[in-house]
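predicted model and sequence below, questions to follow.
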Amino acid sequence: MSDHWNTPDAIERSENASQSRNSDRGGLGPHKHLSGQSSYMNVQQNMEEELGRPVSLGEVFVKTHTRADGTFVDQKAKQVAEAYEKNIEEVMAEMDSDGLETSDHSSQQSTHRTLSIQEKDDIFLKCTETDDKGNHFGLGRLRDTINKGKKRKQCSESSSSASLLEIQQLREEERNNESRIKNLEMLVSYLSTSNPGLAEFIANQAPPTAAASEPSSST
């Protein structure tokens, strides 16, 4: 095993990984977090158990990038967290403003609405950055849950679209059948009026019974 790490290819990969971990990131220093050996997913689960409610990606990010004294682990984490909080406040302020306008026009007191977890997650993803592979900064393996959520949403939307199309086709077919039946009824009515013998003929045409349609058995 040690021989593998002494090969030129392994040494080069190790040096590249080390440089990536300790890169300056535009003067912001190497990426740091406080999750320790726990994964971001474990941190999220522990927070949800402790708080008794779902938590957003932004909450997990702040939890894993804030020291006990309230300071952030690095400048990059501070920038992302502050941008996230600012955007949350702006969206909430806009919602409150819309609620007041609705209340003024309807003469009814508006209900204060909070952001859903999905809405908060969408805001956080716009505030953080992604690397060359599209991985979001500060989320660890939580990014996998984001991708799975997008796939589930796409599948759900695709399934809903297919069901809606099928319903529309069935309704169109039903309308066509009703139109054909109405046309036939009009034709029969016209022919019966112009030819009374036809009306009597149609009235005497009883549907064949099952017994009449079956061949008689010989004894």
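Nice, I can see it. Given the structure is predicted, the values throughout are model-derived calculations rather than measurements. Numbers count the residues shown, from 1 in each chain.

when you work out contacts or count neighbours from here on, use the C-alpha atoms and nothing else.
Noted.

burial of Lys76, as a residue count?
By other Cα atoms under 10 Å, the residues close to Lys76 number 23.

if I look at it, how far off is Val43?
20 Å (Cα to Cα, to the nearest Å).

the helices in the protein, which residues?
2-5, 8-21, 40-51, 57-64, 75-106, 117-127, 142-194, 196-203, 210-213 (DSSP state H).

deepest in the core, which of those is it.
Of those, the one with the most neighbours on average (mean count of other Cα atoms under 10 Å) is helix 57-64, at a mean of 22.

tell me what it is packed against?
When contacts are defined as 3 or more Cα pairs under 8 Å, 6 or more residues apart in numbering; DSSP states H and E, helix 57-64 sits against helix 40-51, helix 75-106, helix 117-127.

would CSV of those helices with distance to Arg171 be doable?
Below are the helices and strands packed on helix 57-64 laid out as CSV (distance: least, Cα to Cα, whole Å):
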stretch, distance to Arg171
helix 40-51, 46
helix 75-106, 38
helix 117-127, 35
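
mind checking which of those helices is nearest Leu187?
Proximity to Leu187, assessed across those by Cα to Cα, is greatest for helix 75-106 (55.1 Å).

structure B:
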Amino acid sequence: MDNNTLSIYVHELRNQFTNLQASFDLFNQSIAAKNGQGILYTGGMILFPASQIVSILWPTRARSRGRGEALRKVFQLEEKHVLNDRRLSEINEHSDTKTEEWIAKTKGQQIVFDFVGPRAELDTIEPSENGELVSDENIYRAYDPDTRVYYYRGVAYNMNAIATALADVSGRVNNVYAQMFPEQVKREQEFVAAQRKAIEEAEAAQQAADSAKK
């Protein structure tokens, strides 16, 4: 892989991780506020960029596997990895068809939509006509705050495991980015430092003004 192509992938991965960080921040805020709709919404916001990252680094299509191998070599990532999960990488692929398939598969069964709470509570729901309780496969979207498991379209995702794995990959991407674009990293750091200084000065000025009023 030539350096120009690599730089494009590094930039894109870094952008996706920026999106992920913002999504995780909102997700954790929603959990702290016990905002059910916010939890479900931001949980999805995490899975979609995560899926993009996984698809780039561990592609499932044969024609793209060479690219995945080249990038994993640069970032020193093994093929066997927590993120190397087709259920995660294929979230964005043919989403409408997968929803149709889920509906057809669960027809006539007990299903759950947009639930936030302990998974065990779902076992208290009245069984379906055939006597079956709600299975993981019959949950369209839910989140268990006790186990930190997010359910989407019949698949359970361990958010803690995903967060830990993504943090590892993010560090590797940022290290390569810093090596390839040291000047850009320096400018970014200077910008952040200037922003922080401006905030501190504004807070100090406000405190001084408040003290003068007393």
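Structure's in. What do you need? All values reported here derive from a predicted model rather than from experimental measurement.

need the TM-score from the superposition.
Put the two chains on top of each other and the TM-score (TM-score structural alignment, normalised by the length of structure 2) is 0.31; 107 aligned residues with a Cα RMSD of 5.3 Å.

picking that back up, so which of the helices and strands packed on helix 57-64 of structure 1 is nearest Gln154 of structure 1?
Using Cα to Cα, those put helix 117-127 closest to Gln154 of structure 1, at 15.0 Å.

what's that closest one packed up against?
helix 57-64, helix 75-106.

of all the ones you listed, which one is nearest Lys148 of structure 1?
Nearest to Lys148 of structure 1, of all these, is helix 57-64, at 14.6 Å by Cα to Cα.

now do the closest one and helix 117-127, the angle between them.
Angle, helix 57-64 of structure 1 to helix 117-127, by axes from the mean of the first three to the mean of the last three Cα atoms, to 10 degrees: 70 degrees.

what angle separates helix 57-64 of structure 1 from helix 40-51?
Relative orientation of helix 57-64 of structure 1 versus helix 40-51 (the same axes, to 10 degrees): 100 degrees.

helix 57-64 of structure 1 vs helix 75-106, what angle?
Using the same axes, to 10 degrees: helix 57-64 of structure 1 against helix 75-106 is 140 degrees.

so helix 57-64 of structure 1 versus helix 142-194, what angle?
Using the same axes, to 10 degrees: helix 57-64 of structure 1 against helix 142-194 is 170 degrees.

go through the longest helix along structure 2 and flag the buried ones.
Ordering each helix of structure 2 by length in residues (DSSP H) puts helix 182-213 first. By neighbour count on 16 or more other Cα atoms under 10 Å, the buried set for helix 182-213 of structure 2 is empty.

tell me where structure 2 has strands.
Remark: strands assigned in structure 2 by DSSP state E are 115-116, 141-144, 149-152, 155-158.

just so I know, which of those strands lies nearest Ser170 of structure 2?
Here strand 155-158 is closest among the strands of structure 2 (Cα to Cα), at 18.1 Å.

elements contacting the closest one?
Where contact means 3+ Cα pairs under 8 Å, 6+ apart, strand 155-158 of structure 2 is packed against strand 149-152.

redo that, cut-off 10 Å
helix 86-89, strand 141-144, strand 149-152 (3 or more Cα pairs under 10 Å, 6 or more residues apart in numbering; DSSP states H and E).

mind putting the ones you listed in CSV, mean neighbour count included?
Converted to CSV, those look like this (neighbours: other Cα atoms under 10 Å):
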stretch, mean neighbour count
helix 86-89, 18
strand 141-144, 23
strand 149-152, 23
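
do you know how far the closest residue to Asn158 of structure 2 other than its chain neighbours is from Val169 of structure 2?
Leaving aside its chain neighbours, Asn158 of structure 2 sits nearest to Val149 (4.6 Å; criterion: Cα to Cα, 6 or more residues apart in numbering). For Val149 of structure 2, the distance to Val169 of structure 2 equals 21 Å [Cα to Cα].

then Gln189 of structure 2?
21 Å.

can you count the residues close to Asn28 of structure 2?
Around Asn28 of structure 2 there are 15 other residues, counting by other Cα under 10 Å.

double-check it against Leu40; I have them as touching.
No: counting by Cα atoms under 10 Å, Asn28 of structure 2 sits too far from Leu40 to count as a contact (11.3 Å).

rewinding a little: so which of the helices and strands packed on helix 117-127 of structure 1 gets nearest Ser163 of structure 1?
Closest approach to Ser163 of structure 1 among these (Cα to Cα): helix 57-64, 32.6 Å.

need the helices for structure 2, in chain order.
Counting by DSSP H, one finds helices in structure 2 at the ranges 3-32, 36-57, 65-75, 86-89, 95-105, 159-180, 182-213.
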